[in-house]
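Peer 1: I'll drop the sequence and a predicted model, then ask my questions.
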Amino acid sequence: MAPADARTATMQGGSPLSSGSAPPTVRVATFNVSLSRPAQGQLIDELASGDSAQARAVAEIIQRVRPDVVLISEFDHDANGTAEALLQARYLSRGQNGAAPITYPYVFQAEVNTGIASGFDLDRNGSAVQRPGVPGYANDAWGFGAFPGQFGMLLLSKYPILSDQVRTFRQFRWQEMPDALIPDDPATPAPADWYAGQALALQPLSSKSHWDVPVRIEGEIVHILAAHPTPPVFDGAEDRNGRRNHDEIRFLADYVTPGRDGYITDDNGRSGGLGAGERFIIVGDLNADPIDGDSTGRAMNQLLHHPLINSGFTPVSQGAAEAARAQGGVNAKQKGDPAADTADFQDRTVGNLRLDYVLPSVAGLTVEGAGVFWPERADPCHRLIGSTDTGRAGRDVVSSDHRLVWADLRVTGSSDESPRTSIQGLTFLGEAQFPTGFAFGGTTVGGLSGLTYDVARGVYYALSDDRSQINSARFYTLTIDLSDGGLDAGDVVFTAVTTLHGRDGEPYREGSVDPEGIALKSPGTLVIASEGDTAEGIPPFVRSFTLDGGEQAALAVPAKFLPDAERTQGVRNNLAFESLTLTPDGRHLFTANENALVQDGPEATLAAGSPVRIVKFDTASGKPVAEYLYRTQPIAVAPVVPFAPAGNGLSELLALDNAGTLLALERGYSAGFGITARLFAIETQGAADIAAMESLAGSDGVPAVDKRLVFDFAALGLPLDNLEAMTFGPPLADGRQTLIVVSDNNFNPKQFTQVLAFAIETGADQPAEAAPGGEDGRHADALPEAAGAGEDLGPPGWDGAAVNAAAAEGLIATIAGPTVEGGAVPATSGEADFLM
């Protein structure tokens, strides 16, 4: 097998990289190369020989991945740039093992805090060591290091660096950050007193430095924001390293957030951070895993949950997953997806972690591909990373214990990618009803389980879940007139009915399909989800159709969703793919099972919700690229008669933006009470990718999607039918977006088809003041409470600290004038015996 140039790599899940006339992609990478040495000048001597085996391996990795911009960490800094020049001249510009040479004409490097004597006893061991070479010196330096410049950083670029606009923040004082997590001495009653007097006054935040390096790419300025925070370990109960790591990451979040950056001052005295809409890419070994490891307060969520940062993709490698399986130890107990790991540590104590990141701005940049250089054993390039299976001292690390992480980005107009969208208001416009038995086009109208809007034609497509039992499987075309700002009887008009056909051109036979979700992918293509029928051995599917109802292609449904003969795995009958939505750019599709897969846990009960998987597909390849945990609410109301039917599930999803923000509709039923329905805003960006988890048993510690209540339909004071479908319609004259919600009457004479219309106010999401709260509760009494209003509906065992205040503040619905709080108690919605 010949080693492949990573430029031919694909997106996670197999989506081909884009090609054509679009602007070229730019590959940006971060690589902790572990080229730091115990003594000053030692790295220069080693590189000067031209025969450093580790440097050759590092160079070959870079040559094979071929990033256009790469941040190199743990590379000893020297004032003259000698080490950098040697790395380029004697390693990168010389082909290694058949790889093509690579050169970087633009370079930025600067002084770092590691190894600079503080003059204080920072580790509180009784002595302030100020001379390099003396034991304890590194612990008392402003950043851990045996000499000035150890563990430095280096930025290499093929694109011009605007040197006169570079900003560094090495000297920024930690205590100047508002609400900083200054370490506290647990042995004293005084707060934040680990560093006393002048030591605290002079203590810099950055353990190395924080850099803003503007690079001109395709005529546009992109800010490379580089950092290498201290590891959150190697301390005591005061958690000085964990807290510093948290705040070093918070600095990056604040720097890209207008309104939160006022306290920031760079080393030249210039204040503030980036302006609104500026392009940026955060790169570095940030020493924080979002799920596993020992970071304080889930520090990475400050970036992964940030609405201005595109974290809707996760670079992965099969080599990382293979390594975790082979090494075992702590890896076997971790919650995160091992394929996302970027660092290989001792398996008895730490395990492999995701620590290295390339995180672009939502504005002005699109992600075309991403990956981690971690070859599998069968790959000839595996020799470049060595064997770390034993996790013992003396293991063979050829290049580094970290892996190079890259992302292929395309520079777009700054308005091409909008920030995450939040719901900031919701107004009820009216209702229309159709009785069960209403007929159109020779069919019985009913079972409307999916709805989508065709902007070009100004019509809606409503999918019936008739299993070809009353009439052939079909969808309806209809118009909804909201021109007067309201919805009344007569405003909904059915105009056409279209029969669905299989690839053989024949209508689906009776019982062979259960259509539930529908979305318009392009002007002539629909995507439809079917729940299948586990009793008859019919699996769920997601397939594309033409507008005349002809089946085209199928998306690859993960095997874990497919029921087996023994009913020990897969979807439950009638609780499968009820939902379907496409992102506005059409690049990704989301669907979800209505309640837990058999192997994942129980259905929702009065006491607990059900763990659901939201699946994200890449529409170009038709393959799944991620799965996220969504926990439904418990059943809201007990049935009037004990043990009578009751349930609650996820009935629909609707994408708000391209960044992974969705609306989620949950609909419940309790016999003798009726229907409950609640609308939630959810964010997938900070959730764990659970695709590698075959079962969700014991998943309480796995970060689920962020979930906030937007509206409880009980506040309408109307009898509710079985609400299952929703879509955005055209904007009103005042610019507000319309939202249409439709019910599935189950063809039950006691029910009716209900159409509800709303106007919603949306806005660019803004980040909250993130509040840390360690998973293990360390120092919880000393940490500020999470900001934001509204009902926090995060999963049990997860503090959900990095909440979004703007979204939370928007969780108020306007109903005919007065406001109704999102957490309204469900009202009785009728006594009919509804079927879900």
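Peer 2: Cool, the structure landed. Residues are numbered from 1 along each chain as shown.

Peer 1: okay, CA-based contacts and neighbour counts for the rest of this
Peer 2: OK.

Peer 1: what number of residues lie near the residue nearest to residue 530 when sequence neighbours are not counted?
Peer 2: Once flanking residues are discounted, residue 530 sits nearest to residue 515: 4.3 Å by C-alpha to C-alpha, 6 or more residues apart in numbering. Here the number of neighbours of residue 515 (other C-alpha atoms under 10 Å) works out to 30.

Peer 1: Below is structure B, check it against A:
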Amino acid sequence: MSSSLTRRALAAALLLTSTLAPAVAVAAQPGGHDHRPVRAAQARLLGEKIVPHKLDFQGTTVGGLSGVDRDRCTGEYVFISDDRSYLQPARFYTAELDVDANGVHAVDFTGTHPFLQPDGSVYPAPTVGDGKAVDPEEIRVDPRSCDYWWAQEGDRPKTVGPPVIQPSIQFAGPTGAYLGRLPLPANYEITMEERGPRRNQAIEAITFGDRGRVLTSAVEGPLLQDGPEPDVDHGALVRVTKQTRDGKVLGQFAYPVEKIFAVNDPNSPWGPDTGVPSILAFPDDPNRYLVLERTWVAGAGYKIRLFDATTRGATDVQAMDSLAGQPVVAMRKTLVADFDTLGLSTVDNTEGMTWGPRLPSGERSLILVSDDNFAEDAVTQIVALAVR
């Protein structure tokens, strides 16, 4: 029986600032009828595994892994590569991970497929200039069908002339065939009137919640109309949107991203880069999420932090044209882990995360992956945490 048939058979009040509380803090849940305190999640390191740099697999270059999810139909994991078809066509990988309470023992890739356009062709490299290129960033396995939902950031051209490529959330079959796309909120649209997502700061984070009934997405950085990017003195607000499976917006909320943790090297041609590359719904609470914040500063390296956040009590901002200077009650969050304190061999460009198997201790494993950008001085790092 083919893998496709097998899976089908199996499938049948915080304002603009925030305080980093320790992971053991107990946060009250405002709003709703349940005011019992909820203890914030805690995390500890189980282990890690480094994938060989530019590993050749079935004629493709493994790297740029910016999203990961677990397929309940097969037990495997699926990784998305953010190669924009420069090396090979935009694609995803499947893999078996040997992870238990004693660490990450093996990462074995089992398959790869390109994402296909509606006409069945692969996506071209951006140099083609036909407005069809994509920038893959996140992938989730549909908890109902085990099809793949994947997000791409599109492209806001640096200059007038090249076509705008809009961000999107698409559906694909197990071999990459195009199945459709999710309608996105109007304020996720890139416009040349300096509105919408900044360049390279659109959709990097999606997650299913409420037993597959809700798809939540987050833009990586603040929309242009919502205020400036974070700096060493101030954080920023990014929009988190809950939608039904057919696209109806159920609510949009402001998540507070931390300020930049260090001063950028003034001699570097690159400025700091920070934002939300991944968000993950808690399986038993449709309003609660793990949120990954990733920051890079020239001369200081990466700062990776994991937060426990909730939309309960937060302002629904979907009707607000701009968040700048508005009295917004943001999502509350509590620090779960600062990767500098976990004991990792290196802290790199971590961008993807998913729940793994439950552990004998009662904790839930959390699998994370870093995007090496195909660079010689970076790594593809698979990290496993135990979350309580």
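Peer 2: That came through, no problem. These figures come from a predicted structure and were not determined experimentally.

Peer 1: for residue 727 of structure 1, what are its contacts?
Peer 2: Going by C-alpha atoms under 8 Å, 6 or more residues apart in numbering, residue 727 of structure 1 touches 451, 452, 453, 654, 739, 740, 741.

Peer 1: That one and residue 197 of structure 1, how far apart?
Peer 2: 59 Å (C-alpha to C-alpha, to the nearest Å).

Peer 1: what does residue 58 of structure 1 give?
Peer 2: When residue 58 of structure 1 is compared with residue 197 of structure 1 (using C-alpha to C-alpha), they lie 43 Å apart.

Peer 1: which of those two has more neighbours?
Peer 2: residue 58 (27 against 9).

Peer 1: so where does the more buried one fall, helix or strand?
Peer 2: helix 53-65 (DSSP states H and E).

Peer 1: which part of structure 2 lines up with that helix?
Peer 2: Counting by TM-score structural alignment, helix 53-65 of structure 1 falls onto no part of structure 2.

Peer 1: How about stretch 138-152 of structure 1?
Peer 2: Mapping stretch 138-152 of structure 1 onto structure 2 (TM-score structural alignment) gives no aligned residues.

Peer 1: For residue 359 of structure 2, what is the corresponding residue in structure 1?
Peer 2: Alignment note (TM-score structural alignment): residue 359 of structure 2 maps to residue 732 of structure 1.

Peer 1: Mind checking what secondary structure that match has?
Peer 2: Going by DSSP: H, G, I helix; E, B strand; the rest coil, the secondary structure assigned to residue 732 of structure 1 is coil.

Peer 1: ok, it - contacts?
Peer 2: 482, 483, 485, 738, 759.

Peer 1: from those residues, which single one is nearest residue 35 of structure 1?
Peer 2: residue 738 (56.4 Å; C-alpha to C-alpha).

Peer 1: The closest one: neighbouring residues, count only.
Peer 2: Quick note: residue 738 of structure 1 (other C-alpha under 10 Å) scores 22 neighbours.

Peer 1: Could you do residue 217 of structure 2 as well?
Peer 2: 24.

Peer 1: What separation do you get for it and residue 255 of structure 2?
Peer 2: As for residue 217 of structure 2, its distance to residue 255 of structure 2 is 12 Å (criterion: C-alpha to C-alpha).

Peer 1: Residue 163 of structure 2 now?
Peer 2: 30 Å.

Peer 1: what's the mean distance for the longest strand anywhere in structure 1 versus structure 2?
Peer 2: For structure 1, the strand with the greatest residue count under DSSP state E is strand 421-435. For strand 421-435 of structure 1, the mean deviation from structure 2 after alignment is 2.5 Å (mean C-alpha distance after the TM-score superposition for structure 1).

Peer 1: still on that earlier bit, just to check, the residue nearest to residue 530 of structure 1 is in contact with residue 466?
Peer 2: Yes: shown here, residue 515 of structure 1 and residue 466 form a contact pair, counting by C-alpha atoms under 8 Å, at 7.3 Å.
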